[in-house]
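Chemist: next input, structure requested:
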Amino acid sequence: MLTKVLIIILAVIVLLVLWGVSVYNSMVGLRNRVKNGWSQIDVLLKQRADLIPNLVETVKGYAGHESGTLTAVTQARAGAVQAAAASAASNDGSRAVAMRAQAENKLSGALVNLLATAEAYPDLKANQNFLDLQGQLSDLEQKIAYARQFYNDVTQKYNTRIQQVPSNIIAALFHFRESQYFEAEPAAREVPKVDFSK
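Modeler: Predicted coordinates:
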């Protein structure tokens, strides 16, 4: 009788250990998918940052007197590059995502203003180099939007897994931390105002 009880207890312990290993491994997998999602966003944002100087120079050739818009784009790009470096060096993942998202949202707004400004210059809109750069930028923006969606989806799954009972016990034991979503700032949700009367 004692051996049957001992066997049952050992079986329960083995099942709990196997469950714990399974939960731990699934959380590690989700955490790595979150990191991969962030890396994909990072690559696309770097490509966008590399494309912007060419776009600014092309616009500058046709709309040189739009220096305020060009300066805003250049400054926003510099801020995004600086935020990328700071987020790469940061140990606080959620703060790094928030900093990077803020800088990238500012850059996106500046690019919208630049492209809106370009609409006022028919010669620029007909320039093949500008059209190619605009097409590349549009393609990158679509990829960035998809990568953000993927990142946020996988972040939601990861955060849910960490918070759900009983996997939250394993998460607490092994110090799994919630990941930040890549969110637009409230100002970025507003429709930009374009004024061609100037």
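
Chemist: use CA for all of it now, contacts and neighbours both
Modeler: Fine.

Chemist: and residue 140, what element?
Modeler: In this structure, residue 140 sits in helix 128-163 according to DSSP states H and E.

Chemist: next, the buried residues of that helix.
Modeler: Within helix 128-163, the residues that count as buried by 16 or more other CA atoms under 10 Å are 130, 133-134, 137, 140-141, 143-144, 147-152, 154-156, 158-159, 161-162.

Chemist: and for stretch 173-183?
Modeler: Buried-residue list, stretch 173-183, by 16+ other CA under 10 Å: 176, 178-182.

Chemist: residue 64: which of those residues is nearest?
Modeler: Nearest to residue 64 out of the buried residues of stretch 173-183 is residue 182 (CA to CA; 34.3 Å).

Chemist: distance check, the closest one against residue 158.
Modeler: 14 Å (CA to CA, to the nearest Å).

Chemist: can you map out the helices along the chain?
Modeler: Using DSSP state H, the helices of the chain run over residues 2-62, 67-89, 93-118, 122-126, 128-163, 167-173.

Chemist: got the angle for the helix holding residue 140 vs helix 93-118?
Modeler: Angle, helix 128-163 to helix 93-118, by axes from the mean of the first three to the mean of the last three CA atoms, to 10 degrees: 150 degrees.

Chemist: please give me the structure for this one as well, since I'd like to look at both together:
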Amino acid sequence: MKKFLGPLVIIIAIIAIIAVVLFSSKNGFVDAEEDVNKAYAQVENQLQRRLDLIPNLVNTVKGFASHEKEVLSNIADARSKLAGATTPEDQAAANDQLSGALSRLLVVVENYPELKADANFRQLMDELAGTENRLSVARQDYNAVVSDYNKKVKRMPGSIVASIFGFDEKEYFKADAAAQDAPVVDFEGDGE
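Modeler: Here you go, the predicted model:
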């Protein structure tokens, strides 16, 4: 009986060590995944802040530039797409469309010096600029924690634990390819 007791204790000790390592690694993945979720929630928070500011900005501009309906319509459409986007990829694409529409709005604003002097407009533009900065930082923070998480999922022995417990890689918040092209600001009106 003593012959079997020694190997049995060793086997139980090895199983206990493996279990402790597995569950410790799983808890590390849970923590890392929650960090990703928290960072993404901050991106969504800033996107929501942006969505909340835009109607006020558009209404202020409407008062001064009622004939610029196409620009304002494009902003409203882009805002709706961003509000309805659910994945990081869809949100990134909608975000880029909205950024382009807001860039065109700034060109319209240049044509209305009295609008730029309006205190409400200036305050809204400052809020929007602050939101854009916060959004940029939130996307950067999100991508940093996604990078850490994805490294954990891909590296050994984490890849084994990740596959056992179903932890998959997360998507980065990526800009649309069209975002690489700077918007054209044309004060001459010929579109070239």
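
Chemist: tell me how the two chains score on TM-score.
Modeler: These two chains, once laid on top of each other, score a TM-score of 0.91 by TM-score structural alignment, normalised by the length of structure 2; 187 aligned residues with a CA RMSD of 1.4 Å.

Chemist: circling back: pull up the aligned stretch in structure 2 for the helix holding residue 140 of structure 1.
Modeler: Alignment note (TM-score structural alignment): helix 128-163 of structure 1 is matched to residues 119-154 of structure 2.

Chemist: picking up where we left off before, next one: the helix holding residue 140 of structure 1 to chain centre, how far?
Modeler: Remark: helix 128-163 of structure 1 is offset 7 Å from the chain centroid, using CA atoms, centre = their mean, to the nearest Å.

Chemist: one more: stretch 170-190 of structure 2?
Modeler: Remark: stretch 170-190 of structure 2 is offset 17 Å from the chain centroid, using CA atoms, centre = their mean.

Chemist: what does that stretch contact?
Modeler: Outside stretch 170-190 of structure 2, the residues within contact range by CA atoms under 8 Å, 6 or more residues apart in numbering are 88-89, 92-93, 96, 100, 103-104, 107, 139, 142-143, 146, 149-150, 192.

Chemist: got it, and stretch 136-149 of structure 2?
Modeler: Around stretch 136-149 of structure 2, the neighbours that count as contacts under CA under 8 Å, 6+ apart are 29, 32-33, 35-36, 39-40, 42-43, 46, 169-173.

Chemist: ok, back up a step: what's the average distance of the match of helix 128-163 of structure 1 to structure 1?
Modeler: By mean CA distance after the TM-score superposition for structure 1, the fitted stretch 119-154 of structure 2 averages 0.6 Å away from its aligned residues in structure 1.

Chemist: picking that back up, let me know which of the helices of structure 1 is tucked in deepest.
Modeler: Most buried of those by mean neighbour count (mean count of other CA atoms under 10 Å) is helix 93-118; its value is a mean of 19.

Chemist: angle of that helix against helix 67-89?
Modeler: Using the same axes, to 10 degrees: helix 93-118 of structure 1 against helix 67-89 is 160 degrees.

Chemist: so helix 93-118 of structure 1 versus helix 2-62, what angle?
Modeler: 30 degrees.

Chemist: who are the contact partners of the equivalent of residue 22 of structure 1 over in structure 2?
Modeler: Correspondence of residue 22 of structure 1 to structure 2, assessed by TM-score structural alignment: residue 24. Counting by CA under 8 Å, 6+ apart, residue 24 of structure 2 makes contact with nothing.

Chemist: what about 10 Å?
Modeler: By CA atoms under 10 Å, 6 or more residues apart in numbering, residue 24 of structure 2 lies in contact with 18, 30, 161.

Chemist: so which of these would you say is closest to residue 115 of structure 2?
Modeler: Closest to residue 115 of structure 2, out of all of the contacts of residue 24 of structure 2 and judged by CA to CA, is residue 30, at 50.2 Å.
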